[in-house]
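> need a structure here:
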Amino acid sequence: MIARSLGLEHSSSLDHAAVARRRSIAKKLATAFSLAIAAFSIYILGRTFSAVNFADLAGAIEATSADQIAGAALMTVLSYLALTGYDALALRQLHARVPYKTTALASFTSYAISFTLGFPLITAGTVRYWIYSQVGLTASKVASLTVIAGVTFWFGMIFVIGVGLAFHGEALSEINHLKPALNVLMGVGLIAAIIAYLVWVTIRRRHVRIQGFRLELPGLGLTVGQILLGVIDQCAAAGALYILLPHHSEIDFFTFAPTYVFACILGVASNAPGGIGVFEAAMLKALPMSQESLLASLLLFRFIYYLAPFVIALAFLGAHESFRRWKSLREAMRQSEEEAAALPDEID
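Predicted coordinates for the structure are as follows:
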């Protein structure tokens, strides 16, 4: 019995060691992949900037009309509104009742800050916990919410790329230089994977274990909602950049959107804050148009979609904290006044 017990313990320790080795190898491969993407992006950006005429770049920025900027701003608002829906759906799955104004504040500020600073698990998680903990959510529920919201984000990306490849494979082949049939095959595969997932979560309740805690996956209804919100978010974000492109751009939106999403995925994979540099390099490499005009559109997009919401989010967080402290101070003052008013009665 003792030998058998020792054998089991030895086997268990070997299994843990094997898992640790696999995780270490996966982490090293992921780091190498991120560095490769970053190096390629630096190379592309270096070549682009060396050939850019900065007078033409300034002219392209000036040529962007006020209507284009307003349209891009409107698409940005729509995208961030969809992002607030990510948190709302996640809270519904977790059976947590939180006022929408709190949900919107937590979602908008966490995404706006993490999109700009990067490291979403740290930046977005910290902001979410700070806000949601004030209405009674535990750390485990905030972590579960973050996971479900992240799944929604990826659903939108995968669906947009899948549809783009399946129905616009020939147009995209001019960008990714793959055969149209291969693009269509990949697109159909991605759509089939989403359909298979929908069937999988419909049959019965599904649970996954992440970082030691158990999470129930959303069912069919909420998953369809996740896909719709993800598509709205990704198409609105892509629309913000598409509107800023030169009017003479020959690429249609349904070809542009999956290209935009793929560039975003490369930005996420690089671990660069907001995908900065990597996203721009991918778009510069993919889109067949004047480098100065495209670079001008990318710079304006970076300001409208990333920088402006980041500044607004910081202002909202500051106002929220000031209001919370002022409310606490008023409560303390009211309590002191009530205690002072009751003091003579106690003396009598």
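
> all contacts plus neighbour counts: C-alpha atoms, from now on.
OK.

> what's the following helix or strand after the lengthiest helix in the chain?
Longest helix of the chain, by residue count under DSSP state H: helix 2-51. In the C-terminal direction, the helix or strand that comes right after helix 2-51 (DSSP states H and E) is helix 54-63.

> host element of the most centrally placed residue in the chain?
Geometric centre of the chain, nearest residue: Phe153, 5.7 Å, by CA atoms, centre = their mean. Using DSSP H and E, the element containing Phe153 is helix 139-167.

> List the buried residues for the very next helix or strand once past that helix?
As assigned by DSSP H and E, the chain's next helix or strand after helix 139-167 is helix 169-176. Across helix 169-176, burial judged by 16 or more other CA atoms under 10 Å covers 169-173, 175.

> would you turn these into a markdown table with distance to Val163?
Listed next are the buried residues of helix 169-176 as a markdown table, based on distance: CA to CA, whole Å:
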| residue | distance to Val163 |
| --- | --- |
| Gly169 | 9 |
| Glu170 | 13 |
| Ala171 | 13 |
| Leu172 | 11 |
| Ser173 | 14 |
| Ile175 | 16 |
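
> So which of those residues is the closest to Arg302?
Ile175 (22.3 Å; CA to CA).

> Isn't that closest one up against Met289?
No: at 11.6 Å, Ile175 does not count as touching Met289 under the criterion of CA atoms under 8 Å.

> From what I see, the residue nearest to the centre of the chain and Gly230 are in contact.
Yes: between Phe153 and Gly230 there is a contact at 5.4 Å, judged by CA under 8 Å.

> structure for this one too, so we can compare:
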Amino acid sequence: MEQESASGLSGRAGNAEPVAQTPTPDGAQIHEDYLARARRGSIWQMLAIALSLAIAAFSIYVLGRAVSAVSLSALRQAIAATSAEQIASAALLTVWSFLALTGYDGLALRQLNARVRYKTTALASFTSYAISFTLGFPLITAGTVRYWIYSQAGLTASKVASLTVIAGVTFWFGMAFVLGAGLAFHASAISAINHFYPLINALIGVSVLGAILAYLVWVTIRHRHISIKGFQLELPGLGLSLGQIALGVIDQCAAAGVLYVLLPSHAELDFFTFAATYVFACILGVLSNAPGGIGVFEAAMLKAVPVASEEALLASLVLFRVIYYLVPFLFALAFLGAHEGFHRWTSLREAMRGSEEEKVLEDEINPLRRWYRDNWRLRR
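Now for the predicted structure:
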């Protein structure tokens, strides 16, 4: 029996299948995986570039046709016909929009538990947005300006990067909510612009609002983190996320209001439909990668906004560029220059004060040197 069991064991052991082991990828396999990821990334980059070029080309075509049909004298007359009340209202709404933008940075700083004075926050936010809106490439332009100012307030590069990402999320929250609400609740009016069936517009709008609601539920359940190129960022919770949406909506509505009050007539388009159209034109401008979406935004608005006179609409768009883009850009350059000049003067004054204190300390330590210096001055 023992021999039989032993032989049975040996037989089972001999017939047993070897334990499967996870193969370790060699260098060639890792290299192939890296090349595959690079190819997938390059394909998406090429598609993004193609989309940007297509949007830009179509916008140039639309804008070129519109401008060719407008005489400069008629355009000047339309600009001159804009009332002082319209200019003042547009300027006030511009201030309101940029005040909301300072709240973007304020919420981000609160999420990062960073204490910065509001005047520093306002300077960094206003100048970064005013410059990035005009020059484009916001991650580079806005990020550089923010780091320049916030680093002097003691923030590290990683916190400035986190702040820029959170502020960008707030901006897109506002755009998504305004666009989704416009499509959901003004589907018929927008269908006259994008030529979609009202039901399609309503479904798109409800989907966008549903995605925002799902995000709010997602960040409410527990703390969420995202990884951006190995960089970990904790997402704001429910309270700050609601604040992001509110500030984003205020900013987008104020910015849309700047152009709305400059239009020659508001009778053909209610504000909420116009705001959704404005946001869609802004999104096209962002996708085109054109600095400030220039040309693309104007072409989209010319195609979408129904007005009796294209000259009047072009005049409104020109004034909008001046009031909302050019004037804040010039103010931002002036504020940055004044800030840098004040910072350099403060550093120089502290250096001079330190030199004087060092001289007084040397005199107290070495009275013989002080006596010699004073007598030498008297002899001279």
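
> In the second structure, what range does the helix holding Phe153 of the first structure match?
Mapping helix 139-167 of the first structure onto the second structure (TM-score structural alignment) gives residues 157-185.

> Now the matching stretch on the first structure. Mean distance?
In the superposition against the first structure, stretch 157-185 of the second structure averages 0.5 Å from its aligned positions (mean CA distance after the TM-score superposition for the first structure).

> in that stretch, what counts as buried?
159-185.

> what's the answer for stretch 201-216 of the second structure, then?
Quick answer for stretch 201-216 of the second structure (16+ other CA under 10 Å): 201-202, 204-206, 208-209, 212, 216.

> could these be laid out in TSV, adding secondary structure?
Formatted as TSV, these follow (DSSP: H, G, I helix; E, B strand; the rest coil):
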residue	secondary structure
Asn201	helix
Ala202	helix
Ile204	helix
Gly205	helix
Val206	helix
Val208	helix
Leu209	helix
Ile212	helix
Leu216	helix
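
> Check which helices and strands the helix holding Phe153 of the first structure sits against.
Packing partners of helix 139-167 of the first structure (3 or more CA pairs under 8 Å, 6 or more residues apart in numbering; DSSP states H and E): helix 66-93, helix 120-132, helix 180-203, helix 220-244, helix 253-270.

> Output the residue interval of the second structure matched by the last one.
When the second structure is aligned by TM-score structural alignment, the counterpart of helix 253-270 of the first structure is residues 271-288.

> gap between that stretch and the chain center?
15 Å (CA atoms, centre = their mean, to the nearest Å).

> Now which residue in the second structure aligns to Leu105 of the first structure?
Looks like Leu105 of the first structure aligns to Leu123 there (TM-score structural alignment).

> If we go by neighbour counts, what in the host helix or strand of its match is buried?
Assigned by DSSP H and E, Leu123 of the second structure belongs to helix 118-135. The neighbour-count check on helix 118-135 of the second structure (16+ other CA under 10 Å) flags 121-135 as buried.

> Using JSON lines, lay out the helices and strands packed on helix 139-167 of the first structure together with distance to Ala60 of the first structure.
JSON lines is the format used below for these (distance: least, CA to CA, whole Å):
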{"stretch": "helix 66-93", "distance to Ala60 of the first structure": "13"}
{"stretch": "helix 120-132", "distance to Ala60 of the first structure": "33"}
{"stretch": "helix 180-203", "distance to Ala60 of the first structure": "33"}
{"stretch": "helix 220-244", "distance to Ala60 of the first structure": "11"}
{"stretch": "helix 253-270", "distance to Ala60 of the first structure": "20"}
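
> Of all these, which one is nearest Leu298 of the first structure?
helix 220-244 (7.1 Å).

> Distance from that closest one to the middle of the chain?
11 Å.

> Name the residues of that helix that come out as buried.
Buried, per 16+ other CA under 10 Å, within helix 220-244 of the first structure: 220, 222-223, 225-244.

> Just want the angle from that helix to helix 66-93.
Counting by axes from the mean of the first three to the mean of the last three CA atoms, to 10 degrees, helix 220-244 of the first structure lies at 170 degrees to helix 66-93.

> Superpose on the second structure and give me the mean offset of helix 220-244 of the first structure.
Relative to the second structure, helix 220-244 of the first structure is 0.3 Å off (mean CA distance after the TM-score superposition for the first structure).

> what helix or strand is Thr346 of the second structure on?
Going by DSSP H and E, Thr346 of the second structure is in helix 327-365.

> The first structure: matching residues for that helix?
In the comparison with the first structure, helix 327-365 of the second structure aligns to the range 308-346 (TM-score structural alignment).

> quick one: the matching stretch to the second structure mean distance?
Mean for stretch 308-346 of the first structure is 0.8 Å (mean CA distance after the TM-score superposition for the first structure).

> How about the secondary structure of Arg214 of the first structure?
Going by three-state DSSP: Arg214 of the first structure is strand.

> ok, for the residue mapped onto it from the second structure, nearest residue in space, not its chain neighbours?
In the second structure, the residue matched to Arg214 of the first structure (TM-score structural alignment) is Gln232. Excluding the flanking residues, the one nearest Gln232 of the second structure by CA to CA, 6 or more residues apart in numbering is Ile226, at 5.8 Å.

> Can you name the residues that contact that neighbour?
232-235 (CA atoms under 8 Å, 6 or more residues apart in numbering).

> ok, and these in the first structure?
By both residues aligned by TM-score structural alignment, their matches' CA atoms under 8 Å, the contacts of Ile226 of the second structure still in contact after alignment to the first structure are 232-235.

> From these, list the buried ones, please.
Buried among these by 16+ other CA under 10 Å: 233, 235.

> Count the neighbours of the residue mapped onto Pro25 of the second structure from the first structure for me.
Matched by TM-score structural alignment, Pro25 of the second structure corresponds to Gly7 in the first structure. Neighbours of Gly7 of the first structure under the rule other CA atoms under 10 Å: 12.

> Surely Gln93 of the first structure touches Gly221?
No: applying CA under 8 Å as the test, Gln93 of the first structure and Gly221 come out as separate, 10.5 Å apart.

> before we move on, back to that, and the next helix or strand past the helix holding Thr346 of the second structure?
helix 367-379.

> List the contacts of that following helix.
With CA under 8 Å, 6+ apart, helix 367-379 of the second structure has contacts from Asp363.

> With stretch 211-223 of the second structure instead?
173, 177, 234-238, 241.

> This completes my enquiry, with thanks.
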